[in-house]
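S.K.: Generate coordinates for the sequence data below:
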Amino acid sequence: MAIRLPLVVANWKLNGDSQLLTEMVNNIQQLDADNVEAVLCPPFVYLNEDTQDVKKGAQTIAIQDSGAFTGEISGRMLRDVGCQYVIVGHSERRSLFNETNEIVAKKVLSTLAAGLIPIICIGETDEQRENGETTAVITEQVKAVLDVLPNYSDSIVFAYEPVWAIGTGKTATGDQAEEIHAMIRKTLAGYSQELADLTRILYGGSVKAENSEELFSKENIDGGLIGGASLDVEAFRNICKNAVA
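M.R.: Model (predicted):
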């Protein structure tokens, strides 16, 4: 079985400031990078700040590389300020900004073209879950991306974030999350066994220090995409510790 380095990503959304970024960097740079990879994704305006050896990522990316697209940020620009990762297709981007599977796939290609690693968010709504559509929805989201990739050697990350568990206080149990992660990995294996073995699949959905240890203990869960808890320095550090390989 392939060894996948655990990855914990802080998605600050529309929150945070320079002081919090400095405090977070000072706390998590002491983590052993050989055992866990931590990534900070603050709002765009803070991406140019020095995060020392702590990796950083953007919360979204433009499809276009340049042009008359007011307010957009390209992959080239993100790479220029030291980003290594980009969150693509977060459920809030899908629901609030109408990002379809097709748009998400194009953004993944833009991310890879810039030499960055996409963290591709997938997940079902509460209504879809209640209607028994979880497998169909997630499989479609995964395939929409994989079907446009020129090859499967590019480094990509998937993040399963059940929409019904984001910011609601609800969370999937370790076993529930593992079941979906195993299904996602099986879908990847349908394209390439190497892709399935090497691709990290994160869990996101009200992850806290208290439940992260159980979630991260599962075979197919390779870390987390952390929302609210990533704004608490100590909580995020403890989550990273619980993900240590």
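S.K.: use CA for all of it now, contacts and neighbours both
M.R.: Noted.
S.K.: roughly how far is the lengthiest helix in the chain from the heart of the chain?
M.R.: Taking DSSP state H as the criterion, the chain has its longest helix at helix 174-189. Distance, stretch centre to chain centre, for helix 174-189: 16 Å (C-alpha atoms, centre = their mean, to the nearest Å).
S.K.: do stretch 217-234 as well
M.R.: 10 Å.
S.K.: And for stretch 164-184?
M.R.: The answer for stretch 164-184 is 14 Å, by C-alpha atoms, centre = their mean.
S.K.: just stretch 204-211 next, same as before
M.R.: With C-alpha atoms, centre = their mean, you get 14 Å for stretch 204-211.
S.K.: Equivalent analysis for stretch 207-217, please.
M.R.: With C-alpha atoms, centre = their mean, you get 16 Å for stretch 207-217.
S.K.: Give me every residue in contact with the longest helix of the chain, excluding its own residues.
M.R.: 135, 138-139, 142, 160, 195-197, 201, 203, 214-215, 218-221 (C-alpha atoms under 8 Å, 6 or more residues apart in numbering).
S.K.: Check which residues of it are buried.
M.R.: Within helix 174-189, the residues that count as buried by 16 or more other C-alpha atoms under 10 Å are G174, A177, E178, I180, H181, A182, M183, I184, R185, K186, T187, L188.
S.K.: want to throw those into TSV with distance to W164?
M.R.: Below are these laid out as TSV (distance: C-alpha to C-alpha, whole Å):
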residue	distance to W164
G174	16
A177	13
E178	16
I180	14
H181	16
A182	19
M183	19
I184	18
R185	21
K186	23
T187	22
L188	24
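S.K.: tell me the two of these that are most distant?
M.R.: G174 and L188 (20.9 Å; C-alpha to C-alpha).
S.K.: Tell me, how many residues neighbour the nearest residue to R94 once chain neighbours are set aside?
M.R.: Once flanking residues are discounted, R94 sits nearest to T100: 6.2 Å by C-alpha to C-alpha, 6 or more residues apart in numbering. Residues contacting T100 under the criterion other C-alpha atoms under 10 Å number 15.
S.K.: Now the second one, please; I'll put the structures next to each other:
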Amino acid sequence: MEEGGEKEEFCFTAIYISGRWPEPSVCSDLQRVDPCAMAPSRKFFVGGNWKMNGRKKCLGELICTLNAAKLPADTEVVCAPPTAYIDFARQKRHIFGESDELIGQKVNHALSEGLGVIACIGEKLDEREAGITEKVVFEQTKAIADNVKDWCKVVLAYEPVWAIGTGKTATPQQAQEVHEKLRGWLKCNVSEGVAQCTRIIYGGSVTGATCKELASQPDVDGFLVGGASLKPEFVDIINAKQ
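M.R.: Take a look at the predicted model:
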């Protein structure tokens, strides 16, 4: 691909700045160990969702900046590049009208092809105001869980729709409440081992100013970051748990 006459020498898929998905053998071991005897071990996860922002050269420079930054070894960092630079486009539940069931099938297909999945769930503003947040996110999670056998490569991202790109952020208490209930749902409907080890991250206008208190919540295992992942403050967000 060429930009302004300059040939680009790299391409994007998902970009792993640090860390890696757990090996399949780890998940197999989880199934053989008494879940009650296991201590929770969830590596902090920060995803940068670049959407359609940035030219290839600029994003390459951003990757170099992140690689050169002082980042914690116990935090996994993944960046999702613009769709123009990968071979498939992301789905939009509310814009394209994709059902929970179809999204669950997409999760299954991605896992079957060896990919890691960040599965996004979340309620709209009218659903929160109607008091049905739990019902909505539980139904969305069930559609995903019905299609997952190996949870090692799955990260759940709670993204309240009303807080995406609006500048509004769920309070740390609101985020923790939903994350805790999602973990409880996994315990009751999948297994205690999966509930303990699955990372549930928060997405929804996370910034350098809001990340510390959100990261301090016991069931918030990281972030899915939009606009702030294209700014220097992304390093602060990655270090939020420190």
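S.K.: E127 of the first structure in helix, strand or coil?
M.R.: helix (DSSP: H, G, I helix; E, B strand; the rest coil).
S.K.: Please determine how far it is located from A196 of the first structure.
M.R.: 29 Å (C-alpha to C-alpha, to the nearest Å).
S.K.: Who has more neighbours out of those two?
M.R.: A196 (20 against 12).
S.K.: Leaving out sequence neighbours, find the closest residue to K212 of the second structure.
M.R.: Using C-alpha to C-alpha, 6+ apart, the closest residue to K212 of the second structure is A240 (5.0 Å).
S.K.: Enumerate every residue touching the residue mapped onto that neighbour from the first structure.
M.R.: Aligned counterpart of A240 of the second structure in the first structure: N242 (TM-score structural alignment). Residues counted as contacts of N242 of the first structure (C-alpha under 8 Å, 6+ apart) are A209, S212, E213, F216.
S.K.: Next, the residue nearest to the first one when sequence neighbours are not counted: secondary structure please.
M.R.: In this case it means A209 of the first structure. Residue nearest to A209 of the first structure in three dimensions, not counting chain neighbours: I239, with 4.9 Å by C-alpha to C-alpha, 6+ apart. Three-state call for I239 of the first structure (three-state DSSP): helix.
S.K.: Closest one to D154 of the first structure out of the buried residues of helix 174-189 of the first structure, please.
M.R.: L188 (13.3 Å).
S.K.: Quick check, K153 of the second structure in contact with G116.
M.R.: Yes. Using C-alpha atoms under 8 Å, K153 of the second structure is in contact with G116, at 4.7 Å.
S.K.: give me every residue that touches Y46 of the first structure.
M.R.: Going by C-alpha under 8 Å, 6+ apart, Y46 of the first structure touches D17, S18.
S.K.: To which residue of the second structure is it aligned?
M.R.: Matched by TM-score structural alignment, Y46 of the first structure corresponds to Y85 in the second structure.
S.K.: So its match versus V225 of the second structure, what's the distance?
M.R.: 19 Å.
S.K.: what about A209 of the second structure, how many neighbours?
M.R.: With other C-alpha under 10 Å as criterion, A209 of the second structure counts 12.
S.K.: Using the three-state scheme, assign it.
M.R.: Put simply, A209 of the second structure is coil when judged by three-state DSSP.
S.K.: and it, what does it touch?
M.R.: So A209 of the second structure contacts nothing (C-alpha under 8 Å, 6+ apart).
S.K.: From N49 of the second structure, how far off is it?
M.R.: Taking C-alpha to C-alpha, one finds A209 of the second structure at 18 Å from N49 of the second structure.
S.K.: can you map out the helices along the first structure?
M.R.: Using DSSP H, helices in the first structure cover 18-28, 75-80, 91-96, 101-113, 126-130, 134-146, 174-189, 193-198, 209-216, 233-242.
S.K.: how about the ones you listed, which one is nearest L7 of the first structure?
M.R.: Nearest to L7 of the first structure, of these and by C-alpha to C-alpha, is helix 233-242 at 8.2 Å.
S.K.: okay, which residue is most central for the first structure?
M.R.: I119 (4.0 Å; C-alpha atoms, centre = their mean).
S.K.: That one touches F158, doesn't it?
M.R.: Yes. Counting by C-alpha under 8 Å, I119 of the first structure does reach F158; the two are 5.5 Å apart.
S.K.: counterpart of V86 of the first structure in the second structure?
M.R.: So, by TM-score structural alignment, V86 of the first structure is left unmatched.
S.K.: for S155 of the first structure, that is, sorry about that
M.R.: Checking TM-score structural alignment: S155 of the first structure goes with K153.
S.K.: Please tell me how far its match sits from C27 of the second structure.
M.R.: Applying C-alpha to C-alpha to K153 of the second structure and C27 of the second structure gives a distance of 9 Å.
S.K.: ditto for D150 of the second structure
M.R.: In terms of C-alpha to C-alpha, D150 of the second structure sits 7 Å off from C27 of the second structure.
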